[in-house]
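A.B. asks: here are the coordinates; sequence isn't available:
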């Protein structure tokens, strides 16, 4: 993986609370400064999210490598929340194709959101077909914030060791079955070649 691009919505309604994936990104990048490169953006409206995707388009050109796009925020089956706005997987695909044809071609999309991929396999396969994503990962149920961050640190490390998204995910699933099962971490791709944890 050449780059991790993270778009995060607010996790808390209160301005005093500051839950974020950013400290985890800073930690893993600090441990492996030459290996883990990331860009972090926030988006709490659909307009802000579109702006972030335009930035992703600028840096996502591949040379035998892929980017990981992490979309972070509260979710429910088939929907991610961006502050007071919400986007369904279908709307996300529509926005993505407006910004660029096959915007995610060869890239990995990870939803850091509770339950977003629960019962949405057909919608996500359509999303993959429309956007060109290599695969989509996420959580099938409610997940503890700290547990999800622990999984994602290991996941990012695994992704950074590979220039093929599917190979990296397959290795991760094989080597980390226990935490994948515990957090209900799932992978959806078009080929059915990736094993279940």
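C.D. replies: Right, received. Where do you want to start? Just so it is clear, the structure is predicted and the values come from calculations on it, not from any experiment. Numbers count the residues shown, from 1 in each chain.
A.B. asks: make it CA atoms for all contacts and neighbour counts henceforth
C.D. replies: Fine.
A.B. asks: shouldn't residue 139 be in contact with residue 120?
C.D. replies: No: Residue 139 is beyond contact range of residue 120, at 11.4 Å (criterion: CA atoms under 8 Å).
A.B. asks: which of the two has more neighbours?
C.D. replies: residue 139 (24 against 17; other CA atoms under 10 Å).
A.B. asks: apart from its neighbours in sequence, what residue is nearest the more buried one?
C.D. replies: Leaving aside its sequence neighbours, residue 139 sits nearest to residue 185 (CA to CA, 6 or more residues apart in numbering; 4.6 Å).
A.B. asks: contact partners for that neighbour?
C.D. replies: For residue 185, the contacting residues are 137-140, by CA atoms under 8 Å, 6 or more residues apart in numbering.
A.B. asks: just the buried subset of those residues, please.
C.D. replies: Buried subset of those (neighbour count, 16 or more other CA atoms under 10 Å): 137-140.
A.B. asks: how far does stretch 7-16 sit from the chain's center?
C.D. replies: Computed by CA atoms, centre = their mean, to the nearest Å, the chain-centroid distance of stretch 7-16 equals 17 Å.
A.B. asks: which residues touch that stretch?
C.D. replies: Applying CA under 8 Å, 6+ apart, the external contacts of stretch 7-16 come out as 18-21, 40-44, 49, 52, 69-74, 81-83.
A.B. asks: just the terminal-to-terminal distance for it.
C.D. replies: 20 Å (CA to CA, to the nearest Å).
A.B. asks: could you do stretch 36-53 as well?
C.D. replies: One end of stretch 36-53 sits 20 Å from the other (CA to CA).
A.B. asks: buried residues in it, which are they?
C.D. replies: Counting neighbours by 16+ other CA under 10 Å, stretch 36-53 gives 36-38, 41-46, 48-50, 52-53 as buried.
A.B. asks: can you check stretch 92-106 too?
C.D. replies: For stretch 92-106, using 16+ other CA under 10 Å, the buried residues are 92-93, 95-97, 102-106.
A.B. asks: second one coming, line it up with the first:
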């Protein structure tokens, strides 16, 4: 993996609070300068579609697999962009509008509470978007703890080839079992 592409929605709804995944991305890039990231924000469907279009530009230029992170508040089967929640099914349709193979050979990670709780919805999203893998949490997670976990997550994937990704994530689950169990970290693949 050479790239992390992250689209983050507003966590707080307040101009004074600045929770963000960006410092974690900067930190891991500081440790591993070869691991590049692109960070965008989106709080409306239009902004989300724009960001997905930017990923399409990057995707067509680089054939290496990427981790695409959706970061923001979530509930089972939904992620919030601005004030509105978008279901995984609706998100899949937005992705298809941009390119029906946009996530093919890539990993999609939901940095959001509970989005991965309903495995049927996650499997539908996988089929809709053709992502190789979808990862996320099926419970409420602490913001700082999830960021710490995602640094480890990206470390496990940074040197691998697409064919080894699922094995590396299973290794992550084994090596950090307590952490994964507490966060209810889930992996869904096309092979499930």
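C.D. replies: Nice, thanks for sending it over. The model shown is predicted, which means the values in this text are computed figures rather than measured ones.
A.B. asks: looking at the buried ones among the contacts of residue 185 of structure 1, which are in strands?
C.D. replies: With strands taken from DSSP state E, the overlap with those comprises 137-139.
A.B. asks: quick one: the helix or strand where residue 71 of structure 1 lies to structure 2 mean distance?
C.D. replies: Take DSSP states H and E as the rule and residue 71 of structure 1 turns out to sit in strand 67-72. Here strand 67-72 of structure 1, set against structure 2 after superposition, deviates by a mean of 0.3 Å using mean CA distance after the TM-score superposition for structure 1.
A.B. asks: for that strand, name the packing helices and strands.
C.D. replies: strand 3-8, strand 108-112 (3 or more CA pairs under 8 Å, 6 or more residues apart in numbering; DSSP states H and E).
A.B. asks: would TSV of those strands with distance to residue 25 of structure 1 and mean neighbour count be doable?
C.D. replies: Formatted as TSV, those follow (distance: least, CA to CA, whole Å; neighbours: other CA atoms under 10 Å):
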stretch	distance to residue 25 of structure 1	mean neighbour count
strand 3-8	9	22
strand 108-112	13	23
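A.B. asks: distance to residue 173 of structure 1 added to those, as a markdown table?
C.D. replies: As requested, those are exported to a markdown table (distance: least, CA to CA, whole Å):
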| stretch | distance to residue 173 of structure 1 |
| --- | --- |
| strand 3-8 | 19 |
| strand 108-112 | 14 |
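A.B. asks: go through the ones you listed and name the closest to residue 179 of structure 1.
C.D. replies: The closest of those to residue 179 of structure 1 is strand 108-112. By CA to CA, the value is 14.9 Å.
A.B. asks: and the helix ranked longest in structure 1, which stretch of structure 2?
C.D. replies: Secondary structure of structure 1 per DSSP state H: the longest helix is helix 145-160. Residues 143-158 of structure 2 are where helix 145-160 of structure 1 aligns, with TM-score structural alignment as the criterion.
A.B. asks: got the buried residues for the matching stretch?
C.D. replies: 143, 146-147, 149-150, 153-155, 157-158.
A.B. asks: so of the contacts of stretch 7-16 of structure 1, which ones are in strands?
C.D. replies: 40-42, 69-72, 81-82.
A.B. asks: start and end of stretch 70-83 of structure 2, how far apart?
C.D. replies: End-to-end distance (CA to CA), stretch 70-83 of structure 2: 16 Å.
A.B. asks: give me the contacts around that stretch.
C.D. replies: 6-11, 13, 21, 42-45, 85-88, 108-118, 121-122, 138.
A.B. asks: swap the cut-off to 7 Å and go again
C.D. replies: Applying CA atoms under 7 Å, 6 or more residues apart in numbering, the contact partners of stretch 70-83 of structure 2 are 6-11, 42-44, 85-88, 109-118, 121.
A.B. asks: check stretch 20-28 of structure 1 too.
C.D. replies: Here stretch 20-28 of structure 1 has contacts from 149, 153, using CA under 7 Å, 6+ apart.
A.B. asks: and it, how far out from the chain's middle?
C.D. replies: 14 Å.
A.B. asks: buried residues, it. List them.
C.D. replies: Neighbour-count burial for stretch 20-28 of structure 1 [16+ other CA under 10 Å]: 20-21, 25, 28.
A.B. asks: need the helices for structure 2, in chain order.
C.D. replies: Under DSSP H, structure 2 gives helices at 22-31, 45-61, 88-98, 119-129, 143-157, 165-175, 177-183.
A.B. asks: in a markdown table, list those helices along with distance to residue 2 of structure 2.
C.D. replies: Formatted as a markdown table, these follow (distance: least, CA to CA, whole Å):
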| stretch | distance to residue 2 of structure 2 |
| --- | --- |
| helix 22-31 | 11 |
| helix 45-61 | 11 |
| helix 88-98 | 22 |
| helix 119-129 | 21 |
| helix 143-157 | 9 |
| helix 165-175 | 13 |
| helix 177-183 | 24 |
